[in-house]
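In: Sequence unavailable; structure follows:
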């Protein structure tokens, strides 16, 4: 699954266009490598997202094309 789509489906980032912009500004990393909007994400990957002064580190648990609000948080686990 593409990283921009995963971030939107998991609700880590609200919109896919914002996820795409974050990738283009090199604020998203997959396994410590800069992610492009089309970078593939797999179960077990570690995603690091940098927002201004804060950051989030999450481990991918499930890939799902369609999720509801309740299931979105089960797609990842926050680390640290």
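Out: Perfect, I can see it now. Just so you know, these numbers come straight off a predicted model, no measurement behind them.
In: C-alpha only now, for contacts and for neighbours.
Out: Will do.
In: How many residues are close by residue 33?
Out: 11 (other Cα atoms under 10 Å).
In: how many other residues sit next to residue 14?
Out: Around residue 14 there are 12 residues (other Cα under 10 Å).
In: Might one say that it is in contact with residue 8?
Out: Yes. With contacts counted by Cα atoms under 8 Å, residue 14 reaches residue 8, the gap being 5.7 Å.
In: then this one, side by side with the first:
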């Protein structure tokens, strides 16, 4: 499954077009390799997504073509969620 579709179906990112844009900017890695929007994701892959000052690391648990809202979180496990603090604004 493509990374942009996985992020949309799992509801980590709400729109596939936004997931594609983030991936193509080099803000997503799969197993420590920079991913493009067309990069494939498999179960047990580790995905790191950088959103501004937030870095989200997830483990892929399942690949589903469609999901209901309640089932979306079964597709991944959050490994870590880190925030960079901006000290310049203090």
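Out: Noted; the coordinates are in hand. This structure is a prediction, so every number in the text was calculated from the model and none was measured.
In: Can you show me the strands along the second structure?
Out: Under the criterion DSSP state E, strands of the second structure are mapped to 28-30, 33-34, 46-51, 54-60, 76-83.
In: so how much does the fourth one differ from the first structure once superposed?
Out: Spelled out, that is strand 54-60 of the second structure. For strand 54-60 of the second structure, the mean deviation from the first structure after alignment is 0.4 Å (mean Cα distance after the TM-score superposition for the first structure).
In: what do you get for the shortest one?
Out: For strand 33-34 of the second structure, the mean distance from the matching residues in the first structure following superposition reads 0.6 Å, by mean Cα distance after the TM-score superposition for the first structure.
In: Next one: residue 36 of the second structure from residue 19 of the second structure, what distance?
Out: Computed as Cα to Cα, to the nearest Å, the residue 36 of the second structure to residue 19 of the second structure distance reads 10 Å.
In: overlap in contacts of those two?
Out: Common neighbours of residue 36 of the second structure and residue 19 (criterion: Cα atoms under 8 Å, 6 or more residues apart in numbering): residue 3.
In: Check the strands of the second structure for me and report the most buried one.
Out: strand 28-30 (a mean of 22; mean count of other Cα atoms under 10 Å).
In: ok, residue 24 of the second structure touching residue 35?
Out: Yes. In terms of Cα under 8 Å, residue 24 of the second structure counts as a neighbour of residue 35; the distance is 7.5 Å.
In: residues contacting residue 76 of the first structure?
Out: Counting by Cα under 8 Å, 6+ apart, residue 76 of the first structure makes contact with 10, 58, 59, 60, 61, 62.
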